[in-house]
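Colleague: here is my input, please return the structure:
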Amino acid sequence: MDVVNDYLNKCRQIIAVIEKQQEEIREAAAWFAATILAGRMVHVFGSGHSRIMVEEMWPRYGSFPGFNPIVELSLTFHNLVVGANGQRQAMFLENVPGLAERILRNFDLSSQDTALVISSSGCNVVPIEIAENFQMKGIKVVALVTKEHSARSTSKRQDGKKLSDFADLVLDTGAPAGDAMVKIPKLDTPVSPGSTVGGAILVNAIKAEVARLLTEAGHPPKVLSGAVIVGAERAVQLFESAYDEHAHRLAGLYQSVGAGVSST
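Modeller: Modelled structure (predicted):
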């Protein structure tokens, strides 16, 4: 059995699933571009390994300001595995009610904002409540889930609601239930997940369409670019100006935090 070829074929199937979502990808990009053009930010949240898609959106080569990556280390810090800051604690905290509200309490949110919330199962409490809190503020939510996996999974939330229940638009990574895609002879558990592949394709397709829309609107984005492409001097200039723009946009999310909120 050629397991390498099997995995590559499964990835091609993921691409086929994503190709059928081009209308949804363009709709999400239109919402995000409108937010950025309004001087606001697109909030991007993912716990666990969904953090990968958050950082894929911004900041990295080929990306640009306008996105607010919300990454809580207590929910995403994997490399120690066990002991202090271990995986058991992170998986426990992913399902603590009320934590999402505490996270978003740090930002001055606006109905001009939009959000991308990533969770393969769509069943952990924190990302569900993050999306719920965004919608309560009038913010449009794009959920990135694995539809087959989510449909066959049980929500950790008491009322049984999932991330897709608090989404204005749902995108599917195309991975199978359980995520792992390759079956090995004489091994009873499959290996090699696919949701990261599908998720990365989706966020970068959205990113490309947002860049097109911003450019056509007369506001081309400051794209983090390698010196091998634009030369060393321009690369430095782009990085510095992009980070400055991010700081200025982020400042707007902090300047009125707590206004009108009782301290008791």
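
Colleague: only C-alpha atoms from now on, for both contacts and neighbour counts.
Modeller: Noted.

Colleague: before we move on, what SS does Ser192 have?
Modeller: strand (DSSP: H, G, I helix; E, B strand; the rest coil).

Colleague: contacts only, for the residue nearest to it when sequence neighbours are not counted.
Modeller: Closest residue to Ser192 apart from its sequence neighbours, by Cα to Cα, 6 or more residues apart in numbering: Ala180 at 4.8 Å. Taking Cα atoms under 8 Å, 6 or more residues apart in numbering, we find Ala180 in contact with 190-194.

Colleague: now the other sequence, so there's something to compare against:
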Amino acid sequence: MSVIQEYIYKSRQIIDVVEKQEEQIKIAARWFSDSILAGRMVHVFGSGHSRIMVEEMWPRYGSFAGFNPIVELSLTFHNLVVGANGQRQAMFLENVSGLADRILRNFDINEIDTALVISSSGCNVVPIEMAEIFQKKGIKVVALVTKQHLEASTSKRTDGKKLSDFADLVLDTGAPVGDAMVYVPNLDTPVSPGSTIGGALLVNSIKAQVAEYLTLAGKPPKVLTAGVLVGTQKATELFEAAYDEHAHRIAKMYEKNGIQSYISKKND
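Modeller: All right, here's what the predicted structure looks like:
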């Protein structure tokens, strides 16, 4: 088996792991759709490369308003690698206690909201504290982790607690310990991670189920859609409507701090 075939084979195994979680995915989607139908939002957070899953949820083609993507650049800005804004600083900051609280002070959250917190290891301090704060506020938390990796890893928290300890529901990407899935001959360490595949499958499965629940409730979402499918004018209308809806929803999250979006004011 070539290394390419090995990666594809193990990716198919990840699909099987995700498929077995259909009932859990439906539960998460029900919680999220309830928040959206109530006019609130689903807060989506991930540090490090978990940012990929946050942006996969919203905004991109096939996505819709109702999700609040919390992407802190100090924790996720990887492309410089070294120097100012380098990876060493990001890896340090994602284990600084208290940073999650500073981030969430920007939002007026309540128990009607829900949250999706993503961390492959489930052991870094900021995502763990993010989930802990959400739970303390009565918010249901869905954790997206790599189960095998989480179980084999040691938490960076002094009390040893992991992200799964502050989750009402845990979803598993299906990737292996260490994430990388392919051993190249004569290379000691594995390459090519798998958690992104499992994570993308999970968030898009949730997204599809939420869309169905919203539509069944008589509130079909305004989906960001390519012009090649619906025509340029319709695509533009959908984008503007979806962005306006997001602005209106996010303004409610900022009200505690006296911040109000111009678009939200106009819509009111």
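
Colleague: which of the contacts of Ala180 of the first structure has the largest number of neighbours?
Modeller: Among the contacts of Ala180 of the first structure, Gly194 has the most neighbours (other Cα atoms under 10 Å), with 22 neighbours.

Colleague: so what does it match up with in the second structure?
Modeller: Superposed on the second structure with TM-score structural alignment, Gly194 of the first structure falls opposite Gly194.

Colleague: what stretch of the first structure does stretch 121-135 of the second structure fall on?
Modeller: The aligned range for stretch 121-135 of the second structure is 121-135, by TM-score structural alignment.

Colleague: if you count neighbours, what's buried in stretch 13-30 of the first structure?
Modeller: 14-15, 17-18, 24-26, 28-30 (16 or more other Cα atoms under 10 Å).

Colleague: so which of those residues are in helices?
Modeller: 14-15, 17-18, 24-26, 28-30 (DSSP state H).

Colleague: Glu129 of the first structure: which of those residues is nearest?
Modeller: Ala28 (20.3 Å; Cα to Cα).

Colleague: does the closest one touch Ala143 like I think?
Modeller: No: here Ala28 of the first structure lies out of contact with Ala143, judged by Cα atoms under 8 Å, at a distance of 9.9 Å.

Colleague: identify the contacts common to these two.
Modeller: Leu169.

Colleague: in the second structure, which spans are helices?
Modeller: 3-19, 22-37, 51-57, 73-76, 87-93, 99-104, 125-136, 147-152, 195-216, 227-230, 232-254, 262-267.

Colleague: TSV please, covering those and showing distance to Phe67 of the second structure.
Modeller: Shown next, in TSV, are the helices of the second structure (distance: least, Cα to Cα, whole Å):
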stretch	distance to Phe67 of the second structure
helix 3-19	22
helix 22-37	8
helix 51-57	7
helix 73-76	18
helix 87-93	24
helix 99-104	15
helix 125-136	15
helix 147-152	24
helix 195-216	10
helix 227-230	23
helix 232-254	8
helix 262-267	16
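
Colleague: nearest to Ala167 of the second structure, of these?
Modeller: It's helix 125-136; of the helices of the second structure, that one is closest to Ala167 of the second structure (Cα to Cα) at 6.9 Å.

Colleague: what number of residues lie near Asn124 of the first structure?
Modeller: Neighbours of Asn124 of the first structure (other Cα under 10 Å): 26.

Colleague: likewise for Leu37 of the first structure?
Modeller: 16.

Colleague: surely it touches Thr215?
Modeller: No: in this structure, Leu37 of the first structure is not within contact of Thr215 by Cα under 8 Å, at 10.5 Å.

Colleague: quick check, nearest of the contacts of Ala180 of the first structure to Asp6 of the first structure?
Modeller: Ser192 (10.5 Å).

Colleague: residue closest to the middle of the second structure?
Modeller: Computing the C-alpha centroid of the second structure and ranking residues by Cα atoms, centre = their mean puts Val54 first, at 3.6 Å.

Colleague: list the residues that contact it.
Modeller: 44-46, 69-71, 118.

Colleague: closest one to Lys256 of the second structure out of these, please.
Modeller: Using Cα to Cα, the contacts of Val54 of the second structure come closest to Lys256 of the second structure at Ile70, 17.3 Å.

Colleague: distance of that closest one relative to Met41 of the second structure?
Modeller: Distance, Ile70 of the second structure to Met41 of the second structure, using Cα to Cα, to the nearest Å: 12 Å.

Colleague: so those two - more neighbours on which side?
Modeller: Neighbours per residue (other Cα under 10 Å) separate Ile70 of the second structure from Met41, with Met41 holding more: 28 against 17.
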